[in-house]
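**Student:** Could you look at this predicted model? Sequence included:
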Amino acid sequence: MSEEDIAEVAEILRGDWLTTGPTVAAFEAEIGRLSGGHRAVTSTSGTAALHMAYAAAGVGAGDEVISTPMTFIATTSMASILGAKIVFADVEEDTALIDPVLVESLVTERTRVVAAVDYAGHPADYDALNSIAAKAGALVLDDAAHSIGSTYKGRPVGDLADLTTFSFFPTKNMTTGEGGAMVAKDAAIAQRAHEFHFIGLVRDSARFEITSEGPWHQEVHEFGVNYRLTDVACALGLAQLRRLDAFKKRRAEITQRYNDALESVDGIRIPVQRDDVDPIRHLYPVRVLDGRRREVFDKMRADGVGVQVNYMPVYWHPVYTNAGYRRGMCPNAEAFYAEELSLPIFPALTDSQVDQVVETLMKALQ
């Protein structure tokens, strides 16, 4: 948090609006601009944004959603809540991104959405995914919780898929405290998402089914929820967005420092980056080889370095295993999980702290 962040929030607290006011609209407009000019609808979390996206896309019972197991469970659970069947496609061995070749083999007439995840900030192969989904009459969703500010073949995240969702949780590339947003290329889908997150309220008089009421009138045609983000949160978001380029630059510097120090170290693999992407590196996931990930994790934590593991394959969660999903379905994802270790990366991390992380990792590998 900067003093500018604090000042922007304080100004809202002294003003006339706390929620659903002009600052929400301004933040949505800025997210839309950053995402290729498409409409953005803010939400209370990245999970809520996923729920909005699936609901606005009409996902329901009988539909199938193809997705990756290498993600936080919200990517799939919000489709499951709506009654869809999740079909897991394995990831590429090197990037841990959903494999388009396997997606193509899993598409059926029931496929409604292909949901990719830009793991660690690295965009998936959207040219391939969009082509596959279009042939099936399905939509592509980009869970971009890790990747706001990344580009793929020169295009920004938000302009790569039919639907894009962002997370603004404090650990992400920018924050509103809690919060998220959904971007849709189709204006009708965006409007459905807006109404869904606004308790289902319809305020367009041309669409009213009850026409005998006064100017106060509003009505609900489909059930919705209250996922509205506040002006307070959006003020923080606007201030953070102004520094997103600086955040990205510093994350790139940290990534390069890790790469230079670790690329020749025995016993680990450093993350892969495709030539056609310019990612904002949300995570720095190394792979610890020879079955030593837990040992290295424990040693580094004991030495004061806050490493983490991201993520357990989604279908290992009991909510999915109890529904019949079994281990072994996606061997690349399971192999990645067995070795993955996320090293600290955030804009305030200093060069000396990066060096400390490297030294601690090297010590743990001895």
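**Tutor:** Yep, that arrived.
**Student:** For the rest of this, base every contact and every neighbour count on C-alpha atoms.
**Tutor:** OK.
**Student:** could you measure the residue in the chain sticking out farthest from the centre against residue 356, distance?
**Tutor:** Counting by CA atoms, centre = their mean, the extreme residue of the chain relative to its mean C-alpha position is residue 212, 43.8 Å from that point. Distance from residue 212 to residue 356, counting by CA to CA, to the nearest Å: 70 Å.
**Student:** quick revisit: any idea which helix or strand carries the residue farthest from the centre of the chain?
**Tutor:** Here residue 212 is covered by no helix or strand, with elements defined by DSSP states H and E.
**Student:** need the next SSE after the helix or strand harbouring residue 76, C-terminal direction.
**Tutor:** Residue 76 is located in helix 74-81, with elements delineated by DSSP H and E. Counting by DSSP H and E, the element after helix 74-81 in chain order, helix or strand, is strand 85-88.
**Student:** Please enumerate the strands of the stretch 151-300 of the chain.
**Tutor:** Taking DSSP state E, counting those that start in this stretch as the criterion, the stretch 151-300 of the chain carries its strands at 151-152, 155-156, 163-167, 180-184, 201-202, 219-220, 268-269, 277-278, 284-288.
**Student:** between these, which gets nearest to residue 7?
**Tutor:** strand 180-184 (21.6 Å; CA to CA).
**Student:** and the helix holding residue 76, what does it pack onto?
**Tutor:** Counting by 3 or more CA pairs under 8 Å, 6 or more residues apart in numbering; DSSP states H and E, the packing neighbours recorded for helix 74-81 are helix 46-56, strand 64-67, strand 85-88.
**Student:** What are the buried residues along that helix?
**Tutor:** Under the neighbour-count criterion of 16 or more other CA atoms under 10 Å, helix 74-81 has 74, 75, 76, 77, 78, 79, 80 buried.
**Student:** and these as TSV, adding distance to residue 258?
**Tutor:** Compiled in TSV, the buried residues of helix 74-81 are given as follows (distance: CA to CA, whole Å):
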residue	distance to residue 258
74	30
75	29
76	32
77	34
78	35
79	37
80	38
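**Student:** Alongside the first one, take a look at this:
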Amino acid sequence: MIPYGRQSIDDADVAAVVQVLQSDWLTQGPTLARFEQAMAAYCQAGHGVAVCNATAALHLACLAAGLGEGDWLWTSPNTFLASANCGRYCGAQVDFVDIDPRTLNLDAGKLAAKLALAERQGRLPKVVVAVAFAGQSCDLRAIAELARRYGFCLIEDAAHAVGARYAGRPTGCGEFAAMTVFSFHPVKIITTGEGGMVMTNSPELAARLKRLRSHGMTRDAVDMDEPSHGPWYYQQVELGFNYRMTDIQAALGLSQLHKLDAFVARRRQLAARYDQLLGELPLVLPAAQADAESAWHLYVVRLNLAHIALGHREVFEALRAAGIGVQLHYIPVHLQPYYRGLGFALGDFPEAERYYGEAISLPLFAAMSDAEQDQVVATLQRIIRP
């Protein structure tokens, strides 16, 4: 089976982890700080705050933005559940903005129209989570301008987009979004096993994120309501969580970071080969967003079912049966039973639903060989054009 995604681990990664295992610090030590600093430097951002996974990163970003009971979070229906669930964790209401059928990202034009209506209704969002689907940023310029006009906090969910660029700068630089969230899950661009990070240029947000990841606890006298009782003293000043990343994970991430540009370059090369090899098939290939350079976490095609004898599920299952580990990203979040229970229904976001009925994610990972990619293409061609 050729998987849709896979980590690339080498001897240098293993050695980095072993070095930490043989050290005095296994968690919350100097390697974690180095990883955060290195990611911030790579992204040209002021601060990086590492946590145990990207879902935790989204949750803390929302809390740091002040999201809570009575507030609204808006995001794309074409995303993983965490992009919406982070709002529910904070007690907020969640709504969605339909996608651009070309880029498959949240549609900035639809967002503008929905904001204008929400302003009249008195229910503007406090947070908008803009998802960089498949590794490509949304129209962040337009969304950031809307954030200034309507006063919401823009969080970029760039779980797919470590190593991507937008408007000539690295994703995570903070030029447009108040906070950017990365994922280091094994199928992402680089991995820490499990892990995530929030990038921000705000010292205040960074300090609160660090406090929230460690139980809402501080040892900083500035944050305490009374003088310290001694060098052992700490205070819990708000309700936080144990969302910390270990030095073991950070060591792997720091080692992987040295290979990030090479990983992204290979993914872009493979994506360009797919574009060339699949051009004559009845498929809609990925489209580029203006100003965005994708990290190519995913290569998603849409089946032109009017010109294919098989249905969507039949093509998917035939590829799996032939050893091609395709996947589908994503089932629209508003169609999940939990969100249906909140009042959402089929037909609410037609572009995301139409996309879901046609989409297949083809295998794409840095270690993928040209021969494996040729096998994917030949198998797909045989199935849809027998």
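**Tutor:** Received, thanks. The structure displayed is predicted, hence computed values, not measured ones.
**Student:** if we can go back for a sec, the helix holding residue 76 of the first structure against the second structure, how far on average?
**Tutor:** Between helix 74-81 of the first structure and the corresponding residues of the second structure, superposition yields a mean separation of 0.7 Å, by mean CA distance after the TM-score superposition for the first structure.
**Student:** Give me the distance from that helix to the chain's centre.
**Tutor:** Its chain's average C-alpha position is 13 Å from that of helix 74-81 of the first structure, according to CA atoms, centre = their mean, to the nearest Å.
**Student:** So what touches that helix?
**Tutor:** 47, 50-51, 54, 59-60, 65, 67, 85-86, 115, 117, 143 (CA atoms under 8 Å, 6 or more residues apart in numbering).
**Student:** Out of these, which two are the most distant from each other?
**Tutor:** Of all pairs drawn from the contacts of helix 74-81 of the first structure, the widest gap by CA to CA lies between 60 and 117 and measures 20.8 Å.
**Student:** So which of those two has more stuff around it?
**Tutor:** residue 117 (28 against 18; other CA atoms under 10 Å).
**Student:** which one in the first structure is aligned with residue 133 of the second structure?
**Tutor:** With TM-score structural alignment as the criterion, the equivalent of residue 133 of the second structure in the first structure is residue 119.
**Student:** Quick check: its match vs residue 228 of the first structure, distance?
**Tutor:** On the measure of CA to CA, residue 119 of the first structure and residue 228 of the first structure end up 26 Å apart.
**Student:** These two: which is more packed in?
**Tutor:** Counting neighbours by other CA under 10 Å for residue 119 of the first structure and for residue 228 shows that residue 119 has the greater number, 27 against 22.
**Student:** give me every residue that touches that one.
**Tutor:** If a contact means CA under 8 Å, 6+ apart, then residue 119 of the first structure has 70, 71, 96, 97, 146, 147 as its contacts.
**Student:** 10 Å instead, please
**Tutor:** Taking CA atoms under 10 Å, 6 or more residues apart in numbering as the contact definition, residue 119 of the first structure lies against 68, 70-72, 95-98, 143-147, 281-283, 285, 310-311.
**Student:** same question, residue 128 of the second structure
**Tutor:** 62, 72-76, 83-84, 87, 94-97, 111, 143, 147, 152-157, 177.
**Student:** And it, how far from residue 315 of the second structure?
**Tutor:** When CA to CA is the yardstick, residue 128 of the second structure and residue 315 of the second structure sit 35 Å from each other.
**Student:** what residues are up against the most centrally placed residue in the second structure?
**Tutor:** In the second structure, the centroid-proximal residue (CA atoms, centre = their mean) is residue 159; its distance is 1.9 Å. Contacts here follow CA under 10 Å, 6+ apart; on that basis residue 159 of the second structure touches 53-55, 57-58, 80, 83, 131-135, 180-185, 188-189, 196-197, 297.
**Student:** Mind checking what secondary structure the aligned partner of it in the first structure has?
**Tutor:** Taking TM-score structural alignment as the criterion, the aligned counterpart of residue 159 of the second structure in the first structure is residue 145. When states are read from DSSP: H, G, I helix; E, B strand; the rest coil, the local structure at residue 145 of the first structure comes out as coil.
**Student:** Count residues in the vicinity of the aligned partner of residue 232 of the first structure in the second structure, would you?
**Tutor:** Residue correspondence, TM-score structural alignment: residue 232 of the first structure in this structure matches residue 248 in the second structure. The local packing of residue 248 of the second structure (other CA under 10 Å) involves 23 other residues.
**Student:** Wait, residue 248 of the second structure touches residue 191, no?
**Tutor:** No: contact criterion CA atoms under 10 Å: residue 248 of the second structure and residue 191 do not qualify, at 11.9 Å.
**Student:** which ones are touching the nearest residue to residue 293 of the first structure once chain neighbours are set aside?
**Tutor:** Sequence neighbours aside, residue 339 is the residue nearest to residue 293 of the first structure in space, at 5.5 Å (criterion: CA to CA, 6 or more residues apart in numbering). The contact partners of residue 339 of the first structure, by CA under 10 Å, 6+ apart, come to 268-269, 285-294, 309.
**Student:** What is the neighbour count of residue 247 of the second structure?
**Tutor:** A count of nearby residues for residue 247 of the second structure, using other CA under 10 Å, gives 26.
**Student:** what number of residues lie near the nearest residue to residue 86 of the first structure once chain neighbours are set aside?
**Tutor:** In space, and not counting its chain neighbours, residue 86 of the first structure is closest to residue 65: 5.0 Å by CA to CA, 6+ apart. A count of neighbours around residue 65 of the first structure, defined by other CA under 10 Å, yields 27.
**Student:** Residue 65 of the first structure corresponds to which position in the second structure?
**Tutor:** Using TM-score structural alignment as the criterion, the counterpart of residue 65 of the first structure in the second structure is residue 73.
**Student:** For its match, list the residues it contacts.
**Tutor:** 62, 67, 83-88, 90, 92-96, 124-129, 152-153.
**Student:** Kindly recompute the last result at 7 Å.
**Tutor:** The contact partners of residue 73 of the second structure, by CA atoms under 7 Å, 6 or more residues apart in numbering, come to 87, 92, 93, 94, 95, 125, 126, 127, 128.
**Student:** Residue in the first structure paired with the fifth one?
**Tutor:** When the structures are aligned by TM-score structural alignment, the residue of the first structure matched to residue 95 of the second structure is residue 87.
**Student:** circling back: quick check, nearest of the contacts of residue 339 of the first structure to residue 324 of the first structure?
**Tutor:** For those, the residue nearest residue 324 of the first structure by CA to CA is residue 309; the value is 25.0 Å.
**Student:** measure the closest one to residue 147 of the first structure for me?
**Tutor:** Between residue 309 of the first structure and residue 147 of the first structure the distance is 18 Å, computed by CA to CA.
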